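S.K.: my questions concern the predicted model and sequence given below.
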Amino acid sequence: MHYHSIFDIIGPVMVGPSSSHTAGAARIGKTAREIFGRAPNKVEITLYGSFAQTYRGHGTDLALVAGILNLNADDERIVHSLQLAKESGVDIVIKTVAEESDFHPNTAKVFLSDQRGSLEVVGISIGGGKIRITEIAGFKISLSGESPTLLVFHHDRFGAIAKVAQVLACNEINIGHMEVARRSRGDQALMVIETDQDLAEGIIEEVKKIEPVYQVALLNP
């Protein structure tokens, strides 16, 4: 295994006993919140495998909810996240699937909703506080969150990808990795674009104005 830094070995600064079950869980929750773009009214969390079996002892539920409340993994308020959610009017439901499944052992499915809409995000914790988002709104993708990442929800139309790439190029933004998923030909689609540079708000606004685009989210590492 190749380690990029000492933090890949000792893990991140965090509250909790496990980088996989606590810090990683907090990042999954926070990433789901960032994609949703606002505080939800209701959250349904489904835990699989090891997450389902040990979440109480490792505080996985607390960490996921803390992330959804926009708290970082090192925030001491994590231990009170369920109470904080209640005080904020966020209804939390936690389910477990302990039996064997096709999901990675450290998988959390997070469904967020409010009066404006809903979103489902599936994430896995891969160790050392690192995560991988494997599904967003039904789109199968692979997102690490280690680089600035632009999520562009759009209708599958000719030239849509080229238009987004042109906006980035005109702003001297280099694409490090990109993938596109779609429901079917001509239906809804999702671009996942990891960049080498930070993305200013003005760039996001330019992308939002592209005709086939109906939603944009930015994830910062």
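M.R.: Structure received.

S.K.: when you work out contacts or count neighbours from here on, use the C-alpha atoms and nothing else.
M.R.: Fine.

S.K.: how about residues contacting the lengthiest strand in the chain?
M.R.: Across the chain, the longest stretch assigned as strand under DSSP state E is strand 117-127. Residues from elsewhere that reach strand 117-127, judged by CA atoms under 8 Å, 6 or more residues apart in numbering: 11, 19-21, 24-25, 28, 32, 36, 104, 106-113, 131-138.

S.K.: ok, then the element right after it?
M.R.: strand 130-136 (DSSP states H and E).

S.K.: relative to strand 117-127, how tilted is that following strand?
M.R.: For strand 130-136 against strand 117-127, the angle by axes from the mean of the first three to the mean of the last three CA atoms, to 10 degrees is 150 degrees.

S.K.: for the protein, just list every one of the helices.
M.R.: 7-10, 24-36, 49-58, 60-68, 81-87, 160-170, 201-208 (DSSP state H).

S.K.: which helices and strands does the fifth one pack with?
M.R.: Using 3 or more CA pairs under 8 Å, 6 or more residues apart in numbering; DSSP states H and E, the elements in contact with helix 81-87 are helix 60-68, strand 91-97.

S.K.: now A32: how far from G145?
M.R.: Spatial separation of A32 from G145 under the definition CA to CA, to the nearest Å is 11 Å.

S.K.: higher neighbour count, those two?
M.R.: Legend: neighbour count by other CA atoms under 10 Å for A32 and G145, higher for A32 (28 against 18).

S.K.: take the one below as the second:
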Amino acid sequence: MIGPVMIGPSSSHTAGVVRIARAAIRILGSLPTEAVITFYNSFARTYEGHGSDRAIVAGLLGFATDDTRIRTAFDHAAEAGLKYTFQSVGNASTMHPNTIKVQATDARSGRSVEVLGQSRGGGVIRIVEVDGFPSDFSASLHTLIVDADDVPGSIAFIASVIAHDDCNIATMFVSRKGKNDAARQFIEMDSPIKEITLAYLRQLSWVHHITYIPTLD
């Protein structure tokens, strides 16, 4: 496998980990001031030796996978005022071997996010849960996250609006808390969506929040 351009030693333990953190800060909408990071299964046993701890902190600072500052991420975190805590769970049998949960908070805006991600090798990731909503996206495509009421026709309507923007939907994953309750759509697209389209979606009475994540580098 030809892996990504990165700071090593491992695409699973560093590049993928950086990308999970970068996805989390895109969803948060800013760099966090505080984070709690939980490593599961094989990551729980190897994250210190393989540099996953430095990689996750680097990603939370917005560093790319090939940024040499990954090696000294702890120093940069101290300079930036980022507070972080590591936790480990070595026997989460229902989870992928390389799973990380990132709970990130920006005290300046009061926003927080909880992201569960899997590092699948070669720098490839899957985000499988966001704020308790099951998801399934890679962050390698343009991604739209729509928080809305579970109203009839909402999925088809959103898809139609995106289609009129000449955006082709690659994948869509929808989860909800219950019938007629809060729902969340995760939509991956082949091309970027226009700002005017995002503005239109945001003003819909049954849409509560829109998060747009351009292709993650």
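M.R.: Noted; the coordinates are in hand. Please read these numbers as outputs of a predicted model, since none were measured by experiment.

S.K.: can you calculate the TM-score here?
M.R.: Overlay of the two chains. TM-score (TM-score structural alignment, normalised by the length of the second structure): 0.93; 213 aligned residues with a CA RMSD of 1.4 Å.

S.K.: re earlier: where in the second structure does the longest strand of the first structure fall?
M.R.: Strand 117-127 of the first structure corresponds to residues 111-121 in the second structure, going by TM-score structural alignment.

S.K.: one step back: are any of the contacts of strand 117-127 of the first structure buried, and which?
M.R.: The neighbour-count test (16 or more other CA atoms under 10 Å) marks 11, 19-21, 24-25, 28, 32, 36, 104, 106-113, 131-136 as buried among the contacts of strand 117-127 of the first structure.

S.K.: counterpart of A73 of the second structure over in the first structure?
M.R.: Under TM-score structural alignment, A73 of the second structure pairs with S81 in the first structure.

S.K.: pull the number of nearby residues for that match.
M.R.: 21.

S.K.: which ones are touching it?
M.R.: Contacts of S81 of the first structure by CA under 8 Å, 6+ apart are L62, A63, V65, A66, L69.

S.K.: how much space separates the aligned partner of I162 of the second structure in the first structure from H154 of the first structure?
M.R.: Correspondence of I162 of the second structure to the first structure, assessed by TM-score structural alignment: L168. When distance is defined by CA to CA, L168 of the first structure is 16 Å away from H154 of the first structure.

S.K.: and the two? which has more neighbours close in?
M.R.: H154 (22 against 19).

S.K.: surely the more buried one and Y214 touch.
M.R.: Yes. H154 of the first structure is within contact range of Y214, at 5.4 Å (criterion: CA atoms under 8 Å).

S.K.: which residue lies nearest the spatial centre of the first structure?
M.R.: T31 (3.0 Å; CA atoms, centre = their mean).

S.K.: the second structure: which residue goes with that residue?
M.R.: Checking TM-score structural alignment: T31 of the first structure goes with A23.

S.K.: so for stretch 165-183 of the first structure, what gets flagged as buried?
M.R.: A165, V167, L168, I173, I175, V180, A181, R182.

S.K.: quick one: residues contacting S93 of the second structure.
M.R.: Counted by CA under 8 Å, 6+ apart, S93 of the second structure has contacts N41.

S.K.: same question, E44 of the first structure
M.R.: With CA under 8 Å, 6+ apart, E44 of the first structure has these contacts: I92, V93, I94, K95, V110, F111, L112.

S.K.: so for the first one, what's the nearest residue that isn't a sequence neighbour?
M.R.: The spatially closest residue to I92 of the first structure, leaving aside those adjacent along the chain, is V43, at 5.0 Å (CA to CA, 6 or more residues apart in numbering).

S.K.: tell me, how many residues neighbour the one you found?
M.R.: 23.

S.K.: show me what T54 of the first structure aligns to in the second structure.
M.R.: For T54 of the first structure, the residue aligned by TM-score structural alignment is T46.

S.K.: burial of that match, as a residue count?
M.R.: That count, for T46 of the second structure with other CA under 10 Å as the rule, works out to 15.

S.K.: excluding covalently adjacent residues, which one is nearest to it?
M.R.: Closest to T46 of the second structure by CA to CA, 6+ apart is S52, at 7.9 Å.

S.K.: repeat that for E179 of the first structure.
M.R.: That would be V192: by CA to CA, 6+ apart, it lies 5.4 Å from E179 of the first structure.
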